[in-house]
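Peer 1: no letters, just coordinates:
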């Protein structure tokens, strides 16, 4: 048996509903009734990276990062394929650039989505401290 099982159904058109455990996720390739698959991938990447960033903070003795927000930007080519992803991470804690760099490096090793994406698609990351 696999570790993760999902079921995705499309009754018509380009909309689909994915069942992930007890949760339903509405995705629309045209972006009319839900986020597009690419938008969902970018959001999933950020949703994985944020807790990995917190764990990186804990591993460096920075348990109290406070509020953390990732604003993600992604670029598409003419075929609507993702070509670039950038994360701007806003952190309530006021740490040094070196501390943020260490936390980010650990988060890159911890985040499963970061690991799963091809190397040339990993996010370029900017961290902004004392942001709130």
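Peer 2: Here it is on my side, so go on. Quantities reported herein were computed from a predicted structural model and do not represent experimental measurements.

Peer 1: use CA for all of it now, contacts and neighbours both
Peer 2: Will do.

Peer 1: what residues are up against the residue lying closest to residue 15 once chain neighbours are set aside?
Peer 2: Spatial nearest neighbour of residue 15, excluding adjacent residues (Cα to Cα, 6 or more residues apart in numbering): residue 28 at 4.2 Å. With contact taken as Cα atoms under 8 Å, 6 or more residues apart in numbering, residue 28 is in contact with 14, 15, 16, 34, 35, 36, 37.

Peer 1: could you identify which of these has the most neighbours?
Peer 2: When neighbours are counted by other Cα atoms under 10 Å, residue 16 leads the contacts of residue 28 with 21 neighbours.

Peer 1: I'd like the distance between it and residue 9.
Peer 2: Per Cα to Cα, to the nearest Å, residue 16 is found 5 Å from residue 9.

Peer 1: against residue 57, how distant is the residue nearest to residue 128 when sequence neighbours are not counted?
Peer 2: Closest residue to residue 128 apart from its sequence neighbours, by Cα to Cα, 6+ apart: residue 90 at 4.7 Å. The gap separating residue 90 from residue 57 is 14 Å, by Cα to Cα.

Peer 1: try it against this one:
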């Protein structure tokens, strides 16, 4: 038996509904009825990276980072394939650049989506402390 099972159905057109456990997500290649697949991937990547960033902080002795926000940007090539992803990570806690870099490095090692992406598509991460 597999570890993850999903089901995706499209009755017509380019809109589909994916079920993952008890959760349902509408994805639309046209971006009309829901986010398009590239947008979902970028959001999923950020949603995985953020808790990995928190764990990285805990592992570096920073148990309370406060509010953390990731603003993600992505570029598409001429075929609408993802070409580049960038994260601006904003952290409420006042940390120096060296500590932020250590936490980013650790988060990259923890985030499962980061590990699953080909190396040239992994996010270019910039972290900002004392952001809120």
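Peer 2: Received the coordinates, thanks. Just so you know, these numbers come straight off a predicted model, no measurement behind them.

Peer 1: follow-up on the earlier one: settle it for me: which of residue 90 and residue 57 of structure 1 has more neighbours?
Peer 2: Neighbour comparison, residue 90 of structure 1 and residue 57: the larger count goes to residue 57, with 21 against 18 (by other Cα under 10 Å).

Peer 1: the more buried one against residue 101, yeah?
Peer 2: No: using Cα atoms under 8 Å, residue 57 of structure 1 is not in contact with residue 101; the gap is 10.4 Å.

Peer 1: shared neighbours, these two?
Peer 2: Here residue 57 of structure 1 and residue 101 have no joint contacts, going by Cα under 8 Å, 6+ apart.

Peer 1: the residue nearest to residue 128 of structure 1 looks like it's in a helix, true?
Peer 2: No: counting by DSSP: H, G, I helix; E, B strand; the rest coil, residue 90 of structure 1 falls outside a helix, being strand.

Peer 1: who's in contact with it?
Peer 2: Shown in contact with residue 90 of structure 1 (Cα under 8 Å, 6+ apart): 67, 68, 69, 70, 127, 128, 129, 130, 131, 132.

Peer 1: as TSV, these with neighbour count, distance to residue 41 of structure 1 and secondary structure would be great.
Peer 2: Formatted as TSV, these follow (neighbours: other Cα atoms under 10 Å; distance: Cα to Cα, whole Å; DSSP: H, G, I helix; E, B strand; the rest coil):
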residue	neighbour count	distance to residue 41 of structure 1	secondary structure
67	12	23	coil
68	19	20	strand
69	19	17	strand
70	20	14	strand
127	17	21	strand
128	20	23	strand
129	18	26	strand
130	13	28	coil
131	14	26	coil
132	13	27	coil
